[in-house]
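**Q** sequence first, predicted model second:
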Amino acid sequence: MSSPTPTLTRVHRAYARIEATDRPEVWIDLRPRAEVEMEARVIDERVATGDRLPLAGKLFAAKGNIDVAGLRTTAGCPAYAYTPEGDAPVVARLRAAGAIVLGTTNLDQFATGLVGTRSPHGAVRNAVDPARISGGSSSGSAVAVALGIVDFALGTDTAGSGRVPAAFNGIVGLKPTRGLVPTTGVVPACASLDCVTVFARTLPEAEQALAHMTSPPDRDLPALPQRTPGPWRIAVATPAQLGELDEGWATAYERAADQLGSAGAELHTIDLSPFTEAAAMLYEGAFVAERYTAVGGFVDKLISEGGEGLDPTVAGIITRARDIPAHQLYADQDRLAALRTRALAQLAEADALLLPTAPGHPTLAEVAADPLGANARLGRFTNSTNLFDLAAVAVPAGTVDGLPFGVMLIGPAFTDERLARIARLLQPQLRIAVVGAHLSGQPLNGQLLTLGAEWERTTTTAPAYRLHALSTTPPKPGLVHIGEGGAAIEAEVWRLPAEGLGRLLAELPRPMTLGRVELADGGHVPGFLCEPSALDGAEDITRYGGWRSYLRAHT
């Protein structure tokens, strides 16, 4: 029987992970396994015949308010469900690049909330501590990524839903400039503010997915201030303006700021009040009326029929928005414009604003006791981003008492790439030595590039190794340490995010292992080695001095 193809193997691991994690509340609908396996075989056949599918082998999930062909779009409300005629454009683009969608994920109903508990499908528990919230509204998507079920997932972000769940689950959340990713085929929350976002476990993986989701800007690019050469300029908030944070979070925020400073960035404080005042307006002001425009008529009708399947907190928010007077909207627009002018004037002096993604991480019980108050607190730093038409990226920044802590970088519209470059400075870097199929130009080098690895140098191992040609697909060598009687083998050293190294290890097929490799200069770095049992019958190719020399001699 032939071995499973690479994408099919990834599918098998995903379904095994779904069973092992036993988190049914993550999903609204999963595609039938046989259907997904068939699609995986087709993807691998296309790659084998030369089709360029840059996302081949990648699995993703879509938030339950995004259309996926063949599955219901429910927005977290079963009575609202409809079956779309096709994929939302963003889903179609990812599938065209070779990615496979596993299913739709749970969310705060009608994308109304930052907690991840407002759903008839159940509260989505945190990936690290099930007693705490996952964050919403894109709760299921974030947890599916954090649990290692999918490589990336789609969410939406109106008030912070693509960033707060990222922070609480220790993953990356990219919230692009509004309009870069189409929202066609997405059930609106506040249509003028909504963004489709992406979650991934590493920043490069999130960026790779986002690159296939974007469209040309739907508006003229603004005239951004000309950046003068020099270090990154990062705006930070004073402890007093951050307000009350969970214990240890202020210190973690300062640590992230210090890390940017140690990387050469210049830090300066700003007045955070325009951001926090605007944040309060998103739900307390007239802008919440747009949520009634989106689904209010449906909610009213369902309430008149008994309200089955409606989350009471969500229903209350939407129905109260029905009676907001028009004059309040105009007054709030004027006030928002003034706050935005003040905020952008400060951002003009900075390349990015660094903030905690959220002020704290409540338990499920705490949210149940005060659903509106807990939710309002969570949006203190995220609610203003779309109101001000800004871009943002949320990244992990260590832990506090064993729980993930995250920060976000915020900047003007269309500074998405700049924010990601700065965010990389917050990601721990490790080195890895490769000697075979992961070398530059070899078939598996793309795995390193996808994880954000950067080539550092070409060298050799210490003269203590033997190299063997293994019978694998794709062909690769096996490196073993023998000490005396060994030889120096050509190697490349790459730098990559620490999380990326963990991903490589998790997906490393036997007989390959990850161990310590001694280099010619006497240093040691992690590298790919081989189980001794795999060497039976394998040709010893040490005399060639490296894998590439061996391949050249046999072509």
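**A** Ah, there it is. Since we're looking at a predicted model, the values are computed, not measured.
**Q** only C-alpha atoms for contact and neighbour calcs from this point on.
**A** Noted.
**Q** quick check, Ala75 in contact with Tyr82.
**A** No - using CA atoms under 8 Å, Ala75 is not in contact with Tyr82, being 9.7 Å away.
**Q** compare those two and say which one has the larger neighbour count.
**A** Ranked by neighbour count (other CA atoms under 10 Å), Ala75 and Tyr82 place Ala75 first, with 30 against 13.
**Q** how about that one, secondary structure?
**A** Three-state call for Ala75 (DSSP: H, G, I helix; E, B strand; the rest coil): coil.
**Q** try this one side by side with the last:
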Amino acid sequence: MTVWITRVPPARPKPGPLHGLTMAIKDNIDLAGVPTTAADPRSTTPAVANAFVVERLIEAGAVALGKTNLDQYATGLVGTRSPYGACHSVFSEQHISGGSSAGSAVAVASGEVDFALGTDTAGSGRVPAAFNGIVGIKPSKGLVSTSGVIPACRSLDCVSVFARTVSTARRAFEVMAVYDPADPYSRKLPRPAASTGTPLIGVPDRPLGMDPLHERAWAEAVDRAAELGVVVPVDVSVLLETADLLYSGPWLAERWLAFGDKLDDDPAVDPTVRSIVRRGAELTAAETFAGFDRLASLTRRAEPLWTRIDALLLPVTESHPTLAEVAADPVGVNSRMGRFTNMVNLLDLCAVAFPGPARDDGLPFGVQLLAPAGHDELVIDLAAAWCGEPVSSQAPAADEVLLAVAGAHLSGQPLNHDLVLRGARLAFESRMARDYRMFLVDGPVPRPGVTRTLTPGDGPGVEVEVWALPSAELTGFLATVLAPLAIGPVELIDGRQVLGFVCTADAADPSREITTFGSWRTYQATPSLH
């Protein structure tokens, strides 16, 4: 199969939170100097600049390895509608990879890159994740810029990210999620503080009509959801009804507007893509507004759902088709692939797909969590908890700042009371990025200082506690910090930036380095060193 359309030699990575991570880019997203084909070989003009999101990632240290195959013009959920060849799941040569972001998902699942960019209009950032056993984050609309992306359905398009772990996908997502004033669809969304209570996870209150292997895996997934929160049965019929609207409403006209002029009778154009999108040319303005009215009605009917639950758990697909099944019924099979995904952008939701219980035949089974726009961190955190990875739901409230401590302010250490008496709370434990070094420094109590270098170390990173400190207390706390230490921005192992203790370079005495211990507590527990 053809995973890559264009390979490029790796550039020297820039310093940053993604330093050295390799990425693939779906070939409807611009990479400077490389044609953006959207899987149409007739597109041969190199892009003059990087897409906004690609530029962000490269500046953060990611290294692009090339452009990946897709369902032509991002129209499809199967991964077979490309003149460059069909992609298959990494689990089976007979089963589809899912699309349209087929090549990006396979490049990640096969280990060729650390993460990859896709796009998700109808589910293309989630279906390929499900069929390849990886993670796919579909951000809220407008949270990630689409400047430099060939549109499929511009009002709904989202740039998505694939990775093998939630943590890696999150690191890329945090770099990507920046307002772009040049993109008219970019928007600044409030990002609510994470709930401290037990999450309420909605699940459909009736059978979903999946194939038997999917049904058995789904039953296990519902049981797993009960370990993460309170499972609330809900009626999802309005969501499924909305999903049907995507390819029967005016959004086909938007696809025709985006690339209808490319759909001539040239054999380079996939005939299924041509037949689907050409219908958009026939829609009238009256039919378009009727579709918008219909969506407004469905959206209003769906609103009460989110007063009962924090997130909704759904399967990503109802089955895992073979390549032969798609060849026999390309439109019908594809339509069924979007049954649980098509409505997400129409209803302005965010989503993350991740591996659920494997099917009895060994093929992967993907599930997804949905929530209203702006609640991206909530669903990512729940996915991380499901996958046994660290979560960041201990995010600060609007009137708090996060402060990483590595020494005398840790729980149980002599200066911890300076935090506790100011109303700080322990939010979570983490590690600093691997290019920080820890040294013994002088002071009234034993303590370490941490300094950043340009060369990542071999260890796991310095262990820290991250405390949420009331913002009003920050100035008073700063007055207690004695030289050679200071408070400044530090980077955690997952790429997030918080405030933290750093020491001046002149206090970083190489003869007093203790980085190899990994934590201040481990150093203290080695009596022979004191």
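**A** Looks like it came in fine. Keep in mind the model is a prediction, meaning the values are calculated, not measured.
**Q** check the mean deviation of the lengthiest helix in the first structure from the second structure.
**A** As assigned by DSSP state H, the longest helix anywhere in the first structure is helix 326-347. Relative to the matching residues in the second structure, helix 326-347 of the first structure has an average distance of 1.2 Å after the fit, by mean CA distance after the TM-score superposition for the first structure.
**Q** check which helices and strands that helix sits against.
**A** helix 273-284, strand 403-412 (3 or more CA pairs under 8 Å, 6 or more residues apart in numbering; DSSP states H and E).
**Q** if I pick Lys175 of the first structure, what's in contact with it?
**A** Contacts for Lys175 of the first structure (CA atoms under 8 Å, 6 or more residues apart in numbering) come out as 157, 162-163, 195-198, 391-393.
**Q** returning to that earlier point: equivalent range in the second structure for the longest helix of the first structure?
**A** Mapped onto the second structure using TM-score structural alignment, helix 326-347 of the first structure spans residues 285-306.
**Q** and if you look at stretch 417-427 of the first structure?
**A** So stretch 417-427 of the first structure sits over residues 377-387 in the second structure, by TM-score structural alignment.
**Q** can you list the neighbours in contact with that stretch?
**A** So stretch 377-387 of the second structure is in contact with 137, 166-167, 170, 191, 194, 224-225, 228, 311, 350-355, 369-371, 390-393, going by CA under 8 Å, 6+ apart.
**Q** isn't Ala24 of the second structure right next to Ala109, touching?
**A** No - counting by CA under 8 Å, Ala109 is not a contact partner of Ala24 of the second structure; they are 11.7 Å apart.
**Q** which one in the first structure is aligned with Arg170 of the second structure?
**A** Alignment of Arg170 of the second structure against the first structure is given by TM-score structural alignment, with Glu207 as its counterpart.
**Q** next, the buried residues of the longest helix of the first structure.
**A** Neighbour counts using 16 or more other CA atoms under 10 Å place 329, 332-333, 336, 339-340, 342-344, 346-347 of helix 326-347 of the first structure among the buried residues.
**Q** so what corresponds to Lys58 of the first structure in the second structure?
**A** Under the alignment (TM-score structural alignment), Lys58 of the first structure pairs with Leu21 of the second structure.
**Q** check contacts around the closest residue to that match other than its chain neighbours.
**A** Excluding the flanking residues, the one nearest Leu21 of the second structure by CA to CA, 6 or more residues apart in numbering is Ala62, at 4.9 Å. Contacts for Ala62 of the second structure (CA under 8 Å, 6+ apart) come out as 13-14, 18-23.
**Q** what about 6 Å?
**A** Contacts for Ala62 of the second structure (CA atoms under 6 Å, 6 or more residues apart in numbering) come out as 18-22.
**Q** in the first structure, which of those residues still touch?
**A** Checking these against the first structure (both residues aligned by TM-score structural alignment, their matches' CA atoms under 6 Å), the contacts still present are 18-19, 21-22.
**Q** from the chain's centroid, how far away is the match of helix 326-347 of the first structure?
**A** Distance of stretch 285-306 of the second structure from the chain centroid (CA atoms, centre = their mean, to the nearest Å) equals 27 Å.
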